[in-house]
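**Q** Would you be able to build a 3D model of this:
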Amino acid sequence: MSVDVGAVPVQKAKNFPLYRTVSRFVRDPLRELLRISAAAGGEVARLDLGASHPYLVTHPDHVQQVLRKDSQNFVRDGTFWQPLHGLFGDSIMSEYDEWELSKRILQPVFSTKTIRSLSDHMAQAINDAVRQLDEPAREDRSIEVLPEMGRIVHDTVIKVLFGDKIRQAEADRLIPGMERLATSIAFRFLLPFVPKSIPLPGDRAFAEGLRVMDETLYELVERFRYDPGEGYDIFTALCQARMAEGSGLDDNWIRDNLLAMWATSTETTTVALTWLWPMLDARPDVTERLCTEVREVVGDEDVRPDHLHRLPYVKQVVQELLRMYPVGWIFPRIALNDTVVGGVPVKAGQTVLISPFMTHRLESVWDRPLEFDPERFTPEKNRVRHRYAYYPFGGGPHQCIGRHVFNMEAELILTAILSRFSPSLVATDTPVEARIGATLRPNQPLQLKLRPVDRFR
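**A** Got it, this is the predicted structure:
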């Protein structure tokens, strides 16, 4: 959709020149972006990054225009999208016809009926994974949060992605391979305009992680080339689509979608659940109410999907967690045609950055935005909130198709842990802050003590 710029009132974007921001960007890019967002106060801001001058869009009205109303004019393309396209190829994370095809094939996997069929398998995997925390809890040993959350998430996601078709040895290769990709892509993500011929920190580790992922996924595809079998898992759906007569799909397409779904469903969930524990540590009243609800409903049982509808506060806690640390903290769009956003002319080819992380922290949108408060997400408050004041999974046609699986998985994991343990975060010498990258990981390892709960009282 193009807009006649001369037909509507226009204004200049708030400009943040490089000479004023570069030193702060070098020291702490996330803090500087938050400062710029706060200074813009919801107005469209123009960032001067030297080689690039993207617009930062945070106001809910403007976000709605970019992601929904004019979504056909703002596409996942351009310089800032290159690192992700290089990783995920022509998959559900791409654009145009390739995205349409992948979405059409994958959408049924995330239908209500299919999720219901998968939920019992997810719960079993989560209970088995959480049960492995019994030993460090009995021995009064702390656990390192991020790798333990990652282990639980990976064990669960494997069921959704591959059903019973993946061998344990293959899963054991994929997990560290994905970890290597997630941690080494940061510089390419932040500096997408740097040519690949110029080495950046993390390039070598990224290449090694990608090699492991590719070898393992292609071996899996080859093993089920002629008979993918039955199942509700993503791998089966992709293989069956490729085998359909005249599909024109190949092994690369399966690999691209498997890697895209693996990355987006493991890294994001792991990081979100890692941030949960410092959030709860700062609000003992929230933790007490949460534990009371979980233990009254679950008792001495393993957590089941049918418990969740009786755990409204668990849901509110997860929703507030995603306000503080949304699954995608920033993502780019490029304008296909001249248009106007928030009164600011945006020319064809210019980049717009959308950030749930920034919108969710706007004082003009949220009361006490830096405070963790699940009471924001009561049914009454949800009904009156602007649709794009809260969009942890994006919005419009590209809204994450796996968002319902994420919510169920996060709620089951949180419930399983709190039904068995009383957690306490080990104090750190320095403040826990976010480190910028493809996701927002904590800037230091977090340790958690788990005291076993008497579940048979």
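
**Q** C-alpha from now on. contacts and neighbour counts both.
**A** Will do.

**Q** which stretches of the stretch 101-250 of the chain form helices?
**A** Ranges of helices in the stretch 101-250 of the chain, per DSSP state H, counting those that start in this stretch, are 112-131, 134-138, 145-162, 168-184, 186-190, 203-223, 234-243.

**Q** Following up with a second sequence; could you model it the same way so I can compare the two?
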Amino acid sequence: MSSSVCQQPASPHSAPGPETAPPQRAISFPVYRRLARFARDPLTEFETIGGQANGAVVRLNLGLFRPYLVTHPDDVQHVLSDDAGRYMREGMLWKPVHRLTGNGISGDGPPWKASREVLRPVFAARHVAALTDLLATTVNEAVDGLDDHATTGKPFDVADEMTRIADLVLGRAFFGGGISAADGGRLGRAVAVAFTSLTARMLLPFAPSWMPLPGDSAFRRAVRTVDEVIDPLVTQRRHQPDAGDVVALLCQVRNEAGQPLSDRRIRDDVVAMYVAGTETTAMALTWLWVALEANPAVAAKLRAEVEQVVGDARPSAAHLPQLRYTRMVIQEVLRLYPSAWFIPRTMLGSDVVGGVRLPAGSTVMVSPYLTHRLPSVWGEDSHTFDPERFAPERAKPHRFAYLPFAGGPHQCLGSQLFMIEAQLVVAAMLSRYRPRLRDDGPVRPQLAVTLRPDRQLAMTIARENQ
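**A** Purely as a prediction, here's the structure:
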């Protein structure tokens, strides 16, 4: 390890030099010398790098692969927003992910721009507001599915149930009644398998596609399942233009030449939206129960708000404005446990970031997970779970210090939809049940494509009136 890293150098943003100062070299972190430690606990090693860099640009020396790590909000803004056209969603992570989601809304360049313009109205505030009643009804139905667990008292897997709820809610919003509950379950499970099976491809981005890696077979099976569920729906909606769901909307879209979008293009955009919506929601709700179990004072305050606002009723759109602390808790969950813990980009041209010259073709990794923990931004207690950070009276941090939904032109379109759904799920569960995680020891995040717990989490619930 270089001595400059060990000495925790000051970030170049804390004491800017002259504008004419020549670019510097990035701090090099020889990861290849610490592979055994990374194999045992990659997250701790990753946090060590971020903490020692203190917001400075770091080059991760992995031997054949040497990406740059960017964590300071000013640099994050430069990469994701100010000069976003130079930083493309290609290479690391994106190549394998595009095998699942295609190259439309989850890609870059002209196809992405066209898809985003088509889909933007779907996630506009007016349309989302119109969906809120449907979301509330579906959330309540989905949470009703936990009644058997409350009756038997048997533990259940938290991530599985949160995924089931997210699948049902997003499936109803995006697909209407076009997919059966059984197929919806198959789709949700396939997406979860696809994400967890990409870990090897993510960690070995230099490996050629022809080289078999762990998880490849499971990924291919998952993609086949996704196609088996979505492709027939696209065909069906071609003949049902008034179905009113997102698939029917895309079937009516015409490109610049006046031609309808291809079935494959519609399939890709639908899958990309569904994947982003269900995975983010399911993982955020899973981490929420972990955070509440570890912070009983927060849990008590949250329950008190739900009892006061919702009472014995079923949560609805009318309750949302009053669930202020609920929203703050969810925001803090997303700060400490962002689903997209890293956001890679490939540079089209050379650039200077944080005073460091980066050559064309480099891989740049933005990490919300590390940026959300910077003491210079969030204070010395940046690792502490504290929803009061998001109280309305608190000063707002740098707008690129908090990016659970990425930022810039590629910021997730569904952030408002997510927040509504998450608040409704929390309110529905706490107004009916007393959820408890089984105490099987500490829970650590696992570095995969998304941030998942490192083990299965078992929960029991009892009805609130028992």
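
**Q** Name the nearest residue to the equivalent of P29 of the first structure over in the second structure, ignoring sequence neighbours.
**A** Aligned counterpart of P29 of the first structure in the second structure: P42 (TM-score structural alignment). Of all residues not flanking P42 of the second structure in the chain, L447 sits nearest, at 7.0 Å (Cα to Cα, 6 or more residues apart in numbering).

**Q** contacting residues for the equivalent of the one you found over in the first structure?
**A** Counting by TM-score structural alignment, L447 of the second structure corresponds to I436 in the first structure. By Cα atoms under 8 Å, 6 or more residues apart in numbering, the contact set of I436 of the first structure is 29-30, 186.

**Q** And for C239 of the first structure?
**A** Applying Cα under 8 Å, 6+ apart to C239 of the first structure gives the contacts 221, 224-225, 228, 254.

**Q** now, among those, which is nearest to K103 of the first structure?
**A** Nearest to K103 of the first structure, judged by Cα to Cα, of the contacts of C239 of the first structure is I254 at 12.8 Å.

**Q** out of everything not next to it in sequence, what's closest to the closest one?
**A** Using Cα to Cα, 6+ apart, the nearest residue to I254 of the first structure is L238, at 6.0 Å.

**Q** What does the one you found correspond to in the second structure?
**A** Aligned by TM-score structural alignment, L238 of the first structure pairs with L250 of the second structure.

**Q** Which of the helices of the stretch 101-250 of the first structure sits closest to Q319 of the first structure?
**A** It is, among the helices of the stretch 101-250 of the first structure and with distance given as Cα to Cα, helix 145-162, at 17.8 Å.

**Q** quick one: that closest one to helix 203-223, angle?
**A** 30 degrees (axes from the mean of the first three to the mean of the last three Cα atoms, to 10 degrees).

**Q** got a list of contacts for helix 145-162 of the first structure?
**A** 118, 121-122, 125-126, 129-130, 171, 175, 232-236, 258, 261-262, 265-267, 269-271, 273-274, 409, 413, 445-448.

**Q** which among those end up buried?
**A** Buried subset of the contacts of helix 145-162 of the first structure (neighbour count, 16 or more other Cα atoms under 10 Å): 118, 121-122, 125-126, 129-130, 171, 175, 232-236, 258, 261-262, 265-267, 269-271, 273-274, 409, 413, 446-448.

**Q** Run a quick neighbour tally on the match of L238 of the first structure.
**A** 25 (other Cα atoms under 10 Å).

**Q** right, and it touches I266 too?
**A** Yes - using Cα atoms under 8 Å, L250 of the second structure is in contact with I266, at 6.3 Å.

**Q** From P445 of the second structure, how far off is the match of P29 of the first structure?
**A** 10 Å (Cα to Cα, to the nearest Å).
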